[in-house]
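Chemist: Below: sequence and its predicted model.
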Amino acid sequence: MFLSDPHFEQRVPPALLPPGGRSWRVVELSLSVPWFIVTLRERADECLRKLMVAYEADLLELIGREKQQILAIHRVSPPRRPHTDWAIEPLQEIWMATSSATRWWQFIDSSGTETCWPKSTPKQHAAVSRQLIMSLPIH
């Protein structure tokens, strides 16, 4: 999803990077699909970090590990029509929905637009129950 070339590696003193970390001046977006920007507060030194997250499964794993440190999550969506711009929308809620047959996650942005992962909708399932995973303040 995010690619880079060794030519674009940014030399940063090792003390400023996490163990094994590397830094890049340029990354390429290889697919035109939605992705996420997660803002979290680092516990150790109270600085803010912004992570670019390619896939919903990775976002959910990050929420599971760092939920208390997450300040905001934005969904970055590709243009819906030719000659339009990418859109960045803050997420307001993340829900886990279950039915007797399956489980999926619902992402609701500040305008009320809902997307699901995997690509399911509650209309396809009877007897849906929902559990709020995360509610985020809108900045």
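Modeler: Alright, I've got the coordinates.
Chemist: okay, CA-based contacts and neighbour counts for the rest of this
Modeler: Will do.
Chemist: Can you name the element that comes right after the host helix or strand of residue 96?
Modeler: Taking DSSP states H and E as the definition, residue 96 sits inside strand 87-98. For strand 87-98, the following helix or strand on the C-terminal side (DSSP H and E) is strand 103-109.
Chemist: ok, and here's another one to check against it:
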Amino acid sequence: MMVLQMENWKDLFRPHILERGLNYYEIGAVENVQQTEKGFRATVVGSENYEVEIEIKDGRVYDMWCSCPYAEDGNYCKHMAAALYESEETVREIKTGDKTWQEKFLESKQELAEVISKIPEDELRSILIQLAQENESIRTRIMTKYS
């Protein structure tokens, strides 16, 4: 697995793939960018919606995954490039204050868990149904795991 500094991530992509990724980024096709414990994930909207996950270690792109057929064959795809363009500034500023973004993410995750633990179960189900109806990524995740 190749590890590149953030400013060199473009070297992973073939020029035409990088250009297509830039086009997706420029038209605003990258949605739902969320930090994860290992990096970030996003949805890239095109002919279909594709989920992208980027793993960051020590401020560098460490690993990438996309749900599109091109990436399933082991290639770096335009969806990954688009997500990286969208998140480039965030990843460059991987440290915020005295805490890393991973520490801040874990703290916010714990705070969220505390708030959620106080919500009655029937209300949680109602919220989850509403979120799944509004967000294709959440709906797909629920249907894939629990149907």
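Modeler: Thanks, I have the structure now. What you are looking at is a predicted structure, and each value in this text was computed from that prediction instead of being measured.
Chemist: What value does the TM-score take for this pair?
Modeler: Aligned and superposed, the two chains score 0.26 in TM-score terms (TM-score structural alignment, normalised by the length of the first structure); 66 aligned residues with a CA RMSD of 5.0 Å.
Chemist: Quick one: list the elements packing against the strand holding residue 96 of the first structure.
Modeler: Contact partners of strand 87-98 of the first structure among helices and strands, from 3 or more CA pairs under 8 Å, 6 or more residues apart in numbering; DSSP states H and E: strand 70-77, strand 103-109, strand 129-135.
Chemist: okay if I get these as a markdown table plus mean neighbour count and distance to residue 94 of the first structure?
Modeler: Output for these, formatted as a markdown table (neighbours: other CA atoms under 10 Å; distance: least, CA to CA, whole Å):
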| stretch | mean neighbour count | distance to residue 94 of the first structure |
| --- | --- | --- |
| strand 70-77 | 19 | 10 |
| strand 103-109 | 20 | 5 |
| strand 129-135 | 14 | 5 |
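Chemist: Tabulate those in TSV, adding columns for distance to residue 24 of the first structure.
Modeler: Listed next are these as TSV, based on distance: least, CA to CA, whole Å:
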stretch	distance to residue 24 of the first structure
strand 70-77	20
strand 103-109	29
strand 129-135	31
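Chemist: what angle do the strand holding residue 96 of the first structure and strand 70-77 make?
Modeler: Counting by axes from the mean of the first three to the mean of the last three CA atoms, to 10 degrees, strand 87-98 of the first structure lies at 110 degrees to strand 70-77.
Chemist: quick revisit: what about the helices and strands packed on strand 87-98 of the first structure, which gets the closest to residue 62 of the first structure?
Modeler: Residue 62 of the first structure lies closest, by CA to CA, to one member of these: strand 70-77, at 9.1 Å.
Chemist: All good on my end, thank you.
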